[in-house]
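# pasting the sequence and the predicted coordinates here, then a few questions.
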Amino acid sequence: MSFRHLPSRALIASVLATVMVSFALRGQDLREADAQAMSQEAYEALQRGNAALAVREYRQLLEAHPEMVAARANLATALVSLGRFDEAIAQYQMALKEEPDNSSLRFNLALACFRKGDYLQAAQRFGTIHNGEPNNVRIATLLANCELHLRQVAQAIALLKPLEKSHPNNLDLEWILGMALIRAAHPREGLERVQKVADRGYKAEAYELAAVVYMGLTDFDKARSDAEAAIRIDPHASNAYLTLAMLDGYSGDENGAAEEYEKALKANPQNLQARTQLGIIFYNQRKLDDARQQFNEALALNPRSLLTLYELARVERAQEHLGTAVKDLESCVHEDPQWLPPHIELAALYYILKRPQEGAKEKAIVQRLMAEKQQHGPEPSVTGSLPPSP
């Protein structure tokens, strides 16, 4: 046998190396193809609204490819849609470590904080973005919304007023600015903007708020008109029924008011004001057991509602549960020492229960509070309560 034409060891090594590189490249191509397929499947699951499946697939993908920032951002989006805000925020923060200048990531992180209800953190993050983009109306509106939640009403107004003229048709801006002006005791200025949002945006929530403000301004016809408009858009607009009930009450139609309060509670059983006011009507009609039930259910919603506790004490007195009534009234005056009606009821009960020293003490408090009230003049009437911050 001749060995002259056998390949050299160097040639064999070269060929083997080439083959190994070829296989390695093919393996890399396969891994990239697998990653793209997994990413596509996860994205499609997210688009279909199957966020739970998307989370599982994105997590699996990131175990193999932790460097994929887009996959991590989409994982965070899926987590937000599931209400798992802390996990989403952590994913956005990890993505930002890889791409600290990614404006979309910074925006979505701030939005996740907002959705979580961490308005302070959201305000700080939106504020940073706003500093770099002062004319970005979307960022300014979201930042103002955060300020409104944080009760920084003046800051919210200062953010949006300069942008309003150049964005007259931006209803999100008008809505936040309108609410801010109302809360800043400029009801007519705020109402103009809220009514604009209601009419142009056909928003039940805006009609509800406008109705409350009109009622506070004693423009009862417009209040009723906007409340009815809210109900036409959304038959479950509980606060609109509440407004109609209060309007019926002002006109002396107690039965009509009771019907509207019941509609409000059917639309939203957790409407504390409707439940308390319905209990007051039952008390006035001497339906004491019904009144007690409404007040107990209201206190289950908010144990710190002093008005409800006071009204429950009146029912307890009427049903001759005097000791319980005293305890509830004592809680009221402890929480709000300047509130006159509980002191009047408490003074009377102390005398009925043969506790003259405590009765005399309460009587003196009543006389002092009445003198202060006469000195300062009557308090402005409250015809409705504004809804909570957005």
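That came through fine. Numbers count the residues shown, from 1 in each chain.
# make it CA atoms for all contacts and neighbour counts henceforth
Noted.
# for the closest residue to residue 264 other than its chain neighbours, give me its contacts.
Distance criterion C-alpha to C-alpha, 6 or more residues apart in numbering; nearest residue to residue 264, sequence neighbours excluded, is residue 238 at 4.4 Å. Residue 238 is in contact with 263, 264, 265, 267, 268, 271, counting by C-alpha atoms under 8 Å, 6 or more residues apart in numbering.
# let's have those in TSV, adding neighbour count.
Listed next are the contacts of residue 238 as TSV, based on neighbours: other C-alpha atoms under 10 Å:
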residue	neighbour count
263	22
264	27
265	22
267	17
268	15
271	18
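# okay, those residues in JSON lines with secondary structure and distance to residue 293 next?
Below are the contacts of residue 238 laid out as JSON lines (DSSP: H, G, I helix; E, B strand; the rest coil; distance: C-alpha to C-alpha, whole Å):
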{"residue": "263", "secondary structure": "helix", "distance to residue 293": "17"}
{"residue": "264", "secondary structure": "helix", "distance to residue 293": "17"}
{"residue": "265", "secondary structure": "helix", "distance to residue 293": "14"}
{"residue": "267", "secondary structure": "helix", "distance to residue 293": "19"}
{"residue": "268", "secondary structure": "coil", "distance to residue 293": "17"}
{"residue": "271", "secondary structure": "coil", "distance to residue 293": "15"}
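# what about versus this one:
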Amino acid sequence: MRILSTICLSLLLLACSSDADSWLQEAKSRLQKGETVSAKEAIKKALEKNPGLAEAYNLQGVIAFQEKSWVEARTNYQKAIELKPSLYTAQLNLGALEMEQGQWKAALAPTEAAVKLQPDSSAAYLQRGIVHAALGKSDAAVADFTQSISKNAKEINALYNRGNIYFQQEKYALANQDFESCVQIDPSFSKGFYAMGLSYYKVNEKEKACFALQQAQKLKYPGAKEAVENLCN
């Protein structure tokens, strides 16, 4: 009889878990459609079925982040991590929240946890690179951006940020390579053209500099018009 009861209980728990996962998927679907209110209701249903569903708290945090409810977002991300420390998205999201708040030192630990959990994630290395750059650790930032690019050759933000560091270090040839890669990947990437223009100007390649700045101007990048007038006329 005890064995039968245990089996029945196990089946019940599996059924509840399945129901909770279904509600969680429904919440994700509704959120993708921009239906925030109904997404929240679906998350509530998921947590009623399974109060220990870390992914539901993480998604609740995502919604709070979108609504700029920072305290609520942090509470939900931390709850998700408490329930499931191996949840990569919650670690990455908590890091992003701290970054949004300008808490760069606090952002480092969860972002590093995300890197360890998903060592093949381009996004995790990109995020840690941005944190390192903000903390003044340029070499570590370059290493992370390089890793991000190695995982995804079209990671335009890693290329742009690495190019910016090279520019600050007066390594203009390397900076130009990264900025050129940016605009090849996305010809509408206006700040890439602007940065490339300034970088080429630094090495007295005025023709290339002005072409890039004019492209930035066409794309209406702030400051590009003035740069063309000051540097190219």
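Noted; the coordinates are in hand. Treat the numbers as computed from the prediction; the structure is a model and nothing was measured.
# which position in the second structure pairs with the residue nearest to residue 264 of the first structure?
Here residue 238 of the first structure is matched to residue 88 in the second structure, going by TM-score structural alignment.
# for the counterpart of residue 129 of the second structure in the first structure, what are its contacts?
Matched to the first structure by TM-score structural alignment, residue 129 of the second structure sits across from residue 279. Contacts of residue 279 of the first structure were listed using C-alpha under 8 Å, 6+ apart, and they are 290, 291, 292, 293, 294, 295.
# before we move on, what about residue 16 of the second structure?
Residue 16 of the second structure touches 49, 50, counting by C-alpha under 8 Å, 6+ apart.
# neighbours of residue 207 of the second structure, how many?
13 (other C-alpha atoms under 10 Å).
# need the counterpart of it in the first structure.
Residue 207 of the second structure maps onto residue 357 in the first structure, by TM-score structural alignment.
# for its match, what is the enclosing helix or strand?
helix 356-376 (DSSP states H and E).
# report the buried residues of that helix.
In terms of neighbour count (16 or more other C-alpha atoms under 10 Å), helix 356-376 of the first structure has its buried residues at 356, 359, 362, 363, 365, 366, 369.
# over to stretch 298-305 of the first structure?
298, 299, 305.
# could you do stretch 178-192 of the second structure as well?
Quick answer for stretch 178-192 of the second structure (16+ other C-alpha under 10 Å): 178, 179, 180, 181, 182, 183, 189, 190, 191, 192.
# show me what the longest helix belonging to the first structure is packed against.
When the first structure is parsed with DSSP state H, its longest helix is helix 9-47. With contacts taken as 3 or more C-alpha pairs under 8 Å, 6 or more residues apart in numbering; DSSP states H and E, helix 9-47 of the first structure sits against helix 51-64, helix 69-81.
# where in the second structure does it fall?
Going by TM-score structural alignment, helix 9-47 of the first structure sits over no part of the second structure.
# what's the answer for stretch 252-261 of the first structure, then?
The aligned range for stretch 252-261 of the first structure in the second structure is 102-111, by TM-score structural alignment.
# show residues contacting the matching stretch.
For stretch 102-111 of the second structure, the external contacting residues (C-alpha under 8 Å, 6+ apart) are 91-92, 94-99, 124, 127-128, 131-132, 134-135.
# again, only using 6 Å
91, 92, 95, 98, 99, 128, 131 (C-alpha atoms under 6 Å, 6 or more residues apart in numbering).
# show the contacting residues for the last one.
Right, the one you point to is residue 131 of the second structure. Contact partners of residue 131 of the second structure, counting by C-alpha under 6 Å, 6+ apart, are residue 104.
# next, residue 333 of the first structure: secondary structure please.
Using DSSP: H, G, I helix; E, B strand; the rest coil, the structure places residue 333 of the first structure in helix.
# what's it aligned with over in the second structure?
In the second structure, the residue matched to residue 333 of the first structure (TM-score structural alignment) is residue 183.
# for its match, give its distance to residue 168 of the second structure.
Relative to residue 168 of the second structure, residue 183 of the second structure is positioned 20 Å away (C-alpha to C-alpha, to the nearest Å).
# residue 10 of the second structure too?
In terms of C-alpha to C-alpha, residue 10 of the second structure sits 60 Å off from residue 168 of the second structure.
# likewise residue 174 of the second structure?
11 Å.
# of these two, give the one with the bigger neighbour count.
With neighbours defined as other C-alpha under 10 Å, residue 174 of the second structure and residue 168 compare such that residue 174 has more, 17 against 13.
# what does that one align to in the first structure?
For residue 174 of the second structure, the aligned residue in the first structure is residue 324 (criterion: TM-score structural alignment).
# the helix or strand where that match lies vs the second structure, mean deviation?
Per DSSP H and E: residue 324 of the first structure is located in helix 322-335. Taken over the aligned residues, the distance from helix 322-335 of the first structure to the second structure averages 1.4 Å (mean C-alpha distance after the TM-score superposition for the first structure).
# what do we get in the first structure for residue 15 of the second structure?
Match for residue 15 of the second structure (TM-score structural alignment): no aligned residue.
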